[in-house]
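Need a 3D model of the following:
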Amino acid sequence: MKKTISVIGVPMDLGQGRRGVDMGPYSIRYAGLKERIQRLGYNVHDQGNVNVPQAESHDIHDQKLKYLPEVTRVSEDLAEKVATVIAQDHFPIILGGDHSIAIGSIAGITQKHKKLGVIWFDAHADFNTEDTTPSGNIHGMPLACCLGVGHETLVNVAGFAPKIAPENVVIVGARSIDPEERNLLKKHGIKVFDMHEIDKLGIHRVMEESIRIAGEGTDGIHLSLDLDSIDPDMAPGVGTPVLGGVTYREGHFAMELLYQSGKVVSCDVVEVNPILDEHNKTARTAVDLVCSLLGEAVM
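Okay, the predicted model is just below:
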C-alpha cells in the first residue's frame, strides 16, 4: 500500500431514490476513519468534499436517467480530483454518497492505471442502462458505464471510454440483479460470485479467484465497496438493503486477503445512509473494513 492516503468525500444522493446517503462521508469520518488509519502508520490527507448540487434545486428531465447533467458534472469533477492525488502517488479512498460516484472514481484512477482491475463488492450488479433500468436511478448503472455501456455522457466522463475491460472485472456478494441486467452481464462476460457461490465455495476461494481475475496482467485493483454487500444485521444504514449478505467476519477476511495481495491501488466506500442507520453502526462497519483493507490485524 502507498504510505500516503487521500480521503475524498462525495456527498452524492442524486443517483438514487432514498435521501440521506449524501451524509455518508460525514458519518464515516465521524466514525473515526482518519484516526484509525493514522494508527496504522499511514499519512492521511483529507481533501474535503467534491461539490454536489442539491436535488431540490434541480428538475428531473429524463425519468430513465434522473439528474443526468448533475451526476455527469460531479463525475467529471471527481475524476479530476482523483487523477490529481493518484499523480501524487497517493492511495485514494473515495467516500460516498451513492454508488454513481464510481463513474468519476474509476475515470480518475484509470488516467494513471491504464489497465485497471475492479472488484465490485455489492449486493447489486449496477449494470443497468437507460434501456434496462426499472427506476432511472444512475446508482444502478456505474459499472456498466465504466465498461463503455450506457449513455454517452456517462460513458465518456473524463473524455475516454471504456475505462476497464470485462475480463478484469468481478462482482462479489450479488443477490439482487434485475432480469435484463442479468442478460447484459452475460453478454459482456462479467464474472459474478453471488451469495450462492460464496456459500458453496467459501469466501477464501471466492476472493482468491476474484483477485486473480482483477489482478493478473493489470496495473492494480480498484475495490468498490458498497456497504449493502454486508448483511443488514451489521450494515442496516443503506438505501437498498438485501437480506442474506456477506457476514461481518467474511467481509473482514475478504479485505485481509486484498491487503495481502498487495495489488489494491484505490477504493471507494459507498451507500452509507445515516438516516436509516442505528447509532452509526454502518459507518463504523465501513471504517472497520477499510482498516482491514489497509492491513489492520489482531497480531
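
Only C-alpha atoms from now on, for both contacts and neighbour counts.
Fine.

Now K112: which helix or strand?
Using DSSP states H and E, K112 sits within no helix or strand.

got a list of what it touches?
83, 86-87 (Cα atoms under 8 Å, 6 or more residues apart in numbering).

From S292, how far off is A174?
According to Cα to Cα, to the nearest Å, A174 and S292 sit 21 Å apart.

more neighbours, the two?
A174 (25 against 21; other Cα atoms under 10 Å).

how many neighbours does G32 have?
Neighbours of G32 (other Cα under 10 Å): 14.

I'd like the structure of this one too, to check against the first:
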Amino acid sequence: MFKKEVELFEFPTSLGLRKKRHEISPGVKDLPDWLRTLGFYQGMNIYDTFHLAAPKYLMDFNETTGLLNADHAIQYAKEQAFILHKQLHNDYFKLIIGGDCSVLIGTSLALKQKGTYALFFLDGHTDYIPSECSQTGGIAGMDLAVVSEYGEENLTNISGLKPYFEEDYIYCVGNRELTPSYVAPILNTNINYYDLNETRSTGTTSITQSFLQMAEDNALDGFFIHLDVDVLSDEIMPAVDSRAEGGLTYRELARLIRPLIYHPRCTGLEITTLDPSLDTTGEITRRFIKFFYDL
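Model prediction:
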C-alpha cells in the first residue's frame, strides 16, 4: 500500500458537520474504530499511532458569523496540529483518519509551521464557499476556503499563519456540484480547479503530472493529499453525509493518487467523511479498504 513506514493519526472530529435530527452526533467520529475493526490497519507497516479523542459534539451556532462550532473546531485543530507537527521532522508516511473534512485545518496548520507545502484536494464538492452561502454553517463544507484564507479571520488566521496553503499550490479535483453560484467563488481564485467533467476531459495522468511539476518547479517542502470519500461515485460510496449522483470510479481515483502517494515529496494523506452508521454491513467500507490495498 505505502512504500514508507506509516505513522497513523486518528482525529475523529465531527464538529464540522450539522447532525441529523435522529443523531446524537454525526457518525464520522467512529471511522478510526470502524476501519480498525474491518482490518484496514492489518498488513500496513505502521511504525506508530497517535490518537486525539473525539471532542464532545455541540450545536453551537454563531448567528453573527453563520458558523457552527467554530471556536471548538479551532481548539481541536490546534491540538491536532501540535501532535502532527512534532512528527513532521521524520520521513514516515503520515496517514490521517478523520472525522469530517474540518481535520484539514489542523493538518494545514502543522504543515505551515513546518514549511511550504502543496495540497491535492480530492472532494465531490469544492468546499470553497463563504459561511453566508452555507445551508448548515458546517465548517466541513468550507475547509478548502479556510485553509486558503477565505472566510472568518478567526478560522483562516489561527496563530497568525494565514494562508495555510497558497492558492497557486492547491489542486481541487472532482467537484460535481456544478451550480453556477456554488462554483463561482473558487473560479475567482488562482486555485487549480478541475470539476468532475474537466478531470475526465483533461485526464488523470495530465492532472497529477501537472501537480507534481508545480511542486518541483517551486521547490516546495512537500505536498499533502486530502481525500473526502464523497469524491467517489455515489453507487460505490453512499456512506457519506452529502450524497450526489455521479463521481469518480475506483479506477479513476487510483490513477489520480497512485503517482502521488509513491512520490518522495508526498508527506501523507487524510481520509474523511466515511460514516460507519451508513454502512451497517461493512460492505461499502470493505470495498474501500480493498481499493487501498490494491494500489
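
picking that back up, so which of the contacts of K112 of the first structure are in helices?
With DSSP state H as the criterion, helices contain 83, 86-87 from among the contacts of K112 of the first structure.

show me what contacts the counterpart of D230 of the second structure in the first structure?
Superposed on the first structure with TM-score structural alignment, D230 of the second structure falls opposite D228. Going by Cα under 8 Å, 6+ apart, D228 of the first structure touches 122-123, 235, 238-242, 245, 271.

ok, back up a step: now tabulate the ones in helices among the contacts of K112 of the first structure in TSV and tack on distance to D59 of the first structure.
Listed next are these as TSV, based on distance: Cα to Cα, whole Å:
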residue	distance to D59 of the first structure
A83	30
I86	34
A87	36
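
Could you list the residues in contact with stretch 278-294 of the second structure?
1, 35, 38, 40, 236-240, 250, 254, 276.

Just the buried ones among the residues you listed, please.
Among these, those that count as buried by neighbour count (16 or more other Cα atoms under 10 Å) are 35, 40, 236-240, 250, 254, 276.

Return the member of those nearest to F9 of the second structure.
Using Cα to Cα, L35 comes nearest to F9 of the second structure of those, at 12.7 Å.

corresponding residue for that closest one in the first structure?
By TM-score structural alignment, L35 of the second structure lines up with I28.

Equivalent analysis for T49 of the second structure, please.
So T49 of the second structure corresponds to D46, using TM-score structural alignment.

can you count the residues close to that match?
Other residues close to D46 of the first structure by other Cα under 10 Å number 14.

Kindly report the same for E177 of the second structure.
15.

re earlier: need the max-distance pair from the buried ones among the contacts of stretch 278-294 of the second structure.
Counting by Cα to Cα, the most remote pair of these is A254 and P276, 22.5 Å apart.

Between the contacts of K112 of the first structure, which sits nearest I221 of the first structure?
The closest of the contacts of K112 of the first structure, once distances to I221 of the first structure are taken by Cα to Cα, is I86, at 13.5 Å.

re earlier: turn the contacts of stretch 278-294 of the second structure into a markdown table, columns for secondary structure and distance to M214 of the second structure.
Putting the contacts of stretch 278-294 of the second structure into a markdown table (DSSP: H, G, I helix; E, B strand; the rest coil; distance: Cα to Cα, whole Å) gives the following:
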| residue | secondary structure | distance to M214 of the second structure |
| --- | --- | --- |
| M1 | coil | 25 |
| L35 | helix | 33 |
| L38 | coil | 37 |
| F40 | coil | 32 |
| I236 | coil | 32 |
| M237 | coil | 31 |
| P238 | coil | 33 |
| A239 | coil | 34 |
| V240 | coil | 31 |
| Y250 | helix | 25 |
| A254 | helix | 20 |
| P276 | helix | 36 |
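
If anything else comes up later, I'll come back, but that's it for now.
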